[in-house]
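Chemist: how would this look folded up:
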Amino acid sequence: MPGRLVLHVGAMKSGTTFIQSRLFANKAMLRSRGVLVPGREWLSQVYAAKHLLEGQGRMWEKHAARVSEHDGTSVISMEYLGPARPAAAARVRETVAGEIEVVITARDLNRSIAAMWQETLQNGRTWTWQEYLDGIVAYRPGHREAGQPGPETGRTFWRQQNLVRMAQTWGQAVGPENVTVLTVPHPGAPRDLLWERFASVLGTDPEGFAPAPTQNESLGAASALVMRRLNELLEEAGLPFPAGTPFRKGLLSKTILAGRKSSEPSIGLPVAPWVRDHAREMVEGLQRLGVRLVGDWAELEPVEVPGIDPATVPEGEVTEAAVAGLSGLLADVIRRDEEERAAAREAEKTR
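Modeler: I've put the predicted structure just below:
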């Protein structure tokens, strides 16, 4: 008898990495409780989602087949699927037997804006903070100029953060009663509350799980500015993103510069009136759709993000962050070189 698929589709920067890391760190325990996490590793689900969205490739079919054969609960988590087009959402329904519950994790809009800008810089963008804010306001759902394509900054943000459109698209495919909005707690809430809520959707006790081994760390304001300028220089050198992703994002941004966050001012953002208006409209839109709620609608009320305007970061702090990044990269190169030399010497001894 076909079981149930919990399909976690985002939104981006709403605790998705935390949930994905916890799932894959506890595959065996979940399996012992009847919950299947298909794929050898998280990248398997990444490729499956890409194949689904692109309409080609076999990875999605393999995942769909495993889920359909499992008579318990299965879980796939990939935020790329949040802004899926209706055809891709319909394909999920067509290829997976049994019940499907789509989960949209939702964070308050103001925190999402600050988190998304630095994430776009880690993904090779070169937008200034003000350009990003202006684009978000200009392309705000329900307030766009008719017939105007809008700035790319706004299109990029709302593609990932238009929760009402996400719920509509997935609700059309699986039924709005099978779409769950799971709210991300406000700052100061117990650290594992998000996991407890997600575990409740899976239908398993949240206790006893190993902690998530990785986090999708954000950048401080100075390091974000370093990445923005670096992206500009690499583009000028004919190396636009995604060239060098393992080095510029995986090593420099996510490891070296992210490790400096506690020593840098954070990116701050007061709550603008339009943000409060949109948050209210968003909650009303989701409620009209009849989606299920896990958490509290009040947690989508925007809160101030403590920190500073990136435009006010002193040049000296940006320079310090840049030097720290250069030092970290050079240290990695030196360590690799020494390891290779040592291996070569050992190989020479055995000849």
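Chemist: going forward, measure contacts between C-alpha atoms and count neighbours the same way
Modeler: Will do.
Chemist: can you show me the helices along the stretch 201-350 of the chain?
Modeler: Taking DSSP state H, counting those that start in this stretch as the test, the helices found in the stretch 201-350 of the chain are 221-236, 245, 273-289, 315-349.
Chemist: among the ones you listed, which comes closest to His8?
Modeler: Evaluated over these, closeness to His8 peaks at helix 273-289, with 16.9 Å, by CA to CA.
Chemist: what is the closest one packed up against?
Modeler: Packing contacts for helix 273-289, counted by 3 or more CA pairs under 8 Å, 6 or more residues apart in numbering; DSSP states H and E, involve helix 109-122, helix 163-174.
Chemist: relative to Pro306, which of those is closest?
Modeler: Of these, nearest to Pro306 by CA to CA is helix 109-122, at 9.7 Å.
Chemist: the helix or strand that that closest one is followed by: how far from the chain's middle?
Modeler: Downstream of helix 109-122, the first helix or strand assigned by DSSP states H and E is helix 129-138. Relative to the centre of its chain, helix 129-138 is centred 20 Å away, using CA atoms, centre = their mean, to the nearest Å.
Chemist: for the nearest residue to Val226 once chain neighbours are set aside, give its distance to Arg228.
Modeler: Nearest residue to Val226 in three dimensions, chain neighbours excluded: Ala322, at 5.9 Å (CA to CA, 6 or more residues apart in numbering). With distances taken as CA to CA, to the nearest Å, Ala322 is found 11 Å from Arg228.
Chemist: one more to line up against the first:
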Amino acid sequence: MFFHVGAAKTGTTYLQRLLFANREQLAAAGVLYPGDHFGAHVQAAFDLRGTGFDGPDPHAEGRWRAFVDAARDWNGPVVFSQELFSPADPRQIATALADLSFADVHIVLTARELSRQIPAAWQEDVKNRFTTSFDEFVRQVREPRRLASRQGRMFWELQDCVDVLQRWARDVPPERVHVVTVPPPGGPRDVLWRRFASVVGIEPGFVDAAAAFQNSSLGLVETTVLRRLNLALDDEVGWPLYNELVKHYLAQDVLVDRAGSSPIRLSEDDRVWAAERARAQAEGLAAAGYDVVGSLRDLLPPDPPPQASSDGSPEASVEAQLEVALEAMAALLLRISRLRRGIR
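Modeler: The predicted structure follows:
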């Protein structure tokens, strides 16, 4: 039983898309990836934790039990994968492991270098309708104990690999705890999948990893425009509509991977702080004696790019924001037109 509990923005969506798209082939090969739709693992996490995106999710009720029953009935390896399991508290984790006591549970955590995680987490929050500026987000991440640092605390609940594994693996032998590191940029796209598959016992070439959906991050200008849109919207635009048209269509289909998009970068001071924190995390994982697939060096920061300034990301110019906003308006109007004509 392989329980992949996170972390968010470490290629989890990429891995989950691969597993879900190939679930029938995997089942034929003896590996179960349960769930009748892609969001089923989200619902299982919400059901276990008694939560949801906006309060308890009624659609999630019974999903965790269904997953447990499916795992019990399966004769072979089973994979649960969802980063929303990672914030579970000790009581919820004890419940999960007790429910799965019939299996040898392996805990799997994918981990990525911190200076890449912080910008990625901010833009992901903006895609989920948050309105915090990048500077304030970084301040909260650096000072999570401040009363006003809600997003900072949320960040570490998902991203503090040492803490997440101390909670989830307290009663699991270290040889059954696997840290899969995300490789640095520039290498083959399927390295993460090959590392993950080696843990689960799947032949990596069994699936076409190149065809999987990549949940790429937005650039600075695109995220700035989306954040300004969030500030302008009111409650009349509910989450289901926002989720469909803004998050999944506008952000993940239209604004992602635009030509010439500028990455979001930390300032020099924040990079130095993140490097120190990343080294502490790598040392903590090494000391715990977990199985590391890849290298803990992957979690250490590279040298800053030559073009990086001490101020981090430049300001998103008004002209650049206007160009993105016009593209967004045109894309949304086209989408509405197609929906009215019954074209999905």
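Chemist: about what we covered before: I'd like the helices and strands packed on helix 273-289 of structure 1 laid out as a markdown table, including distance to Tyr80 of structure 1.
Modeler: Listed next are these as a markdown table, based on distance: least, CA to CA, whole Å:
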| stretch | distance to Tyr80 of structure 1 |
| --- | --- |
| helix 109-122 | 14 |
| helix 163-174 | 11 |
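Chemist: so which of the ones you listed is nearest Leu194 of structure 1?
Modeler: Closest among these, using CA to CA: helix 109-122, at 15.8 Å.
Chemist: by contact count, what packs against that closest one?
Modeler: Contact here means 3+ CA pairs under 8 Å, 6+ apart; on that basis helix 109-122 of structure 1 packs against helix 129-138, helix 221-236, helix 273-289.
Chemist: now those helices as CSV including mean neighbour count?
Modeler: Below are these laid out as CSV (neighbours: other CA atoms under 10 Å):
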stretch, mean neighbour count
helix 129-138, 17
helix 221-236, 21
helix 273-289, 16
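Chemist: let me have the ones you listed in a markdown table, extended by distance to Ser262 of structure 1.
Modeler: Output for those, formatted as a markdown table (distance: least, CA to CA, whole Å):
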| stretch | distance to Ser262 of structure 1 |
| --- | --- |
| helix 129-138 | 21 |
| helix 221-236 | 11 |
| helix 273-289 | 27 |
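Chemist: please identify which of those helices is closest to Pro265 of structure 1.
Modeler: helix 221-236 (5.9 Å).
Chemist: just checking, what packs against the following helix or strand past the closest one?
Modeler: Sequence-wise, the next helix or strand downstream of helix 221-236 of structure 1 (DSSP H and E) is helix 245. On a contact count with 3+ CA pairs under 8 Å, 6+ apart, helix 245 of structure 1 meets no helix or strand.
Chemist: can you tell me the mean distance of helix 245 of structure 1 from structure 2 after alignment?
Modeler: Its match in structure 2 and helix 245 of structure 1 itself, once the structures are fitted together, sit a mean 1.5 Å apart by mean CA distance after the TM-score superposition for structure 1.
Chemist: so which of the helices of the stretch 201-350 of structure 1 gets nearest Val37 of structure 1?
Modeler: Here helix 245 is closest among those (CA to CA), at 26.9 Å.
Chemist: what's the match for the residue nearest to Val226 of structure 1 in structure 2?
Modeler: Residue pairing (TM-score structural alignment): Ala322 of structure 1 is matched to Ala325 of structure 2.
Chemist: its match touches Val225, doesn't it?
Modeler: Yes - when contacts are counted by CA atoms under 8 Å, Ala325 of structure 2 is listed as touching Val225 (6.6 Å).
Chemist: and Ala167 of structure 1, what is it in contact with?
Modeler: 104, 176, 179, 286, 289, 291 (CA atoms under 8 Å, 6 or more residues apart in numbering).
Chemist: can you do 7 Å?
Modeler: By CA atoms under 7 Å, 6 or more residues apart in numbering, the contact list for Ala167 of structure 1 reads Val179.
Chemist: and it? What does it align with in structure 2?
Modeler: Checking TM-score structural alignment: Ala167 of structure 1 goes with Leu165.
Chemist: what's the answer for Pro265 of structure 1, then?
Modeler: Matched across to structure 2, Pro265 of structure 1 falls on Ser262, judged by TM-score structural alignment.
Chemist: grab the nearest non-local neighbour of that match.
Modeler: Using CA to CA, 6+ apart and skipping residues adjacent in sequence, the residue nearest Ser262 of structure 2 is Gly219, 5.3 Å away.
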